[in-house]
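Participant: Sequence and predicted structure are below.
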Amino acid sequence: MSQDTIFSKIIKREIPADIQYEDELVLAFSDVNPQAPTHLLIIPKKPIATVNDIAMEDREVIGHLFVVAAKIARQKGFAEDGYRVVMNCNQHGGQTVYHLHLHLLAGKAMGWPPYQDKLKTKD
């Protein structure tokens, strides 16, 4: 799936973003709709639409997303208190931009489950 997304436009600097980290593989920037005091999105520069589209050759960049999340957590001083990393997949998983991204949330205690909806059960 090769589609121009808001994230690819951020990578190309066609639209502005509050960039917090960048290297040759990934870009991290503040989420425009934060769900925690710190809410960053870490994206691969290579366009990968969903978790379902990760190929064997993407292992390095996918692992690097998590390495960068831990690095940012240490740099921003919340690694010891804790944080959450989330990757949504497709509509029912909550994915709204079809360019794979890792949410990095911190700055408050996170509950579980992370949503208030009741689980639907069959009678």
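Facilitator: Ah, there it is. Numbers count the residues shown, from 1 in each chain.
Participant: Every contact and neighbour count from this point should use C-alpha atoms.
Facilitator: OK.
Participant: and the residue positioned nearest the centre of the chain, what is it in contact with?
Facilitator: Nearest residue to the geometric centre of the chain (Cα atoms, centre = their mean): residue 102, 1.9 Å. Residue 102 is in contact with 41-43, 65, 85-88, counting by Cα atoms under 8 Å, 6 or more residues apart in numbering.
Participant: roughly how far apart are it and residue 37?
Facilitator: Residue 102 sits at a distance of 16 Å from residue 37 (criterion: Cα to Cα, to the nearest Å).
Participant: quick one: contacts of whichever strand or helix holds residue 29?
Facilitator: Element membership for residue 29, per DSSP states H and E: strand 26-30. Contacts to strand 26-30, defined as Cα under 8 Å, 6+ apart, come from residues 11, 17-22, 38-45, 61, 64-65.
Participant: also this one, for the comparison:
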Amino acid sequence: MSQEPNCIFCKIAAGQIPSKKVFEDEDLIVFHDIAPWAPVHLLIVPKAHIVSHADLTDAHAALAGKMMVLAPKLMRELGVTGGFRTVINTGRDGGQEVMHLHMHVMGGPRPWAKG
């Protein structure tokens, strides 16, 4: 598994930086975002250093599928029942701030939304 020594997500995956972990297996680590945009805001991060969504290849199909299937499972486990949002920012122009593939999964009641 390739890792970049200066990548914050590689350091989190390696256990060098603490996180509020929700899930971990041999391929992925999932943790709460430190600056959440919703009551439940997770980051699903591959342990292997993949720069962005644009860098996925056919060889990553199982990994990408695993990320997509894991998102609703974790939201259900965390009590999110009214829906959630998944976002993958890709590249600088796409709003990606950390150059390591990651999926934001955000859910829970939005206090600013009209009833």
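Facilitator: Ah, there it is. The structure presented is a predicted model; accordingly, all values stated were derived computationally and were not measured.
Participant: quick revisit: may I see the PyMOL selection of the buried members of the contacts of residue 102 of structure 1?
Facilitator: Selection of buried members from the contacts of residue 102 of structure 1 for PyMOL, criterion 16 or more other Cα atoms under 10 Å:
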select buried, resi 41+42+43+65+85+87+88
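Participant: Could you find the counterpart of residue 59 of structure 1 in structure 2?
Facilitator: Here residue 59 of structure 1 is matched to residue 61 in structure 2, going by TM-score structural alignment.
Participant: same check, this time on residue 21 of structure 1
Facilitator: Match for residue 21 of structure 1 (TM-score structural alignment): residue 23.
Participant: Just say helix, strand or coil for its match.
Facilitator: strand (DSSP: H, G, I helix; E, B strand; the rest coil).
Participant: With adjacent residues omitted, what lies nearest to it?
Facilitator: Distances taken as Cα to Cα, 6 or more residues apart in numbering place residue 30 nearest to residue 23 of structure 2, at 5.0 Å, with adjacent residues excluded.
Participant: mean per-residue distance, the strand ranked longest in structure 1 to structure 2?
Facilitator: As assigned by DSSP state E, the longest strand anywhere in structure 1 is strand 38-44. Compared with structure 2 after fitting, strand 38-44 of structure 1 has a mean deviation of 0.6 Å; criterion: mean Cα distance after the TM-score superposition for structure 1.
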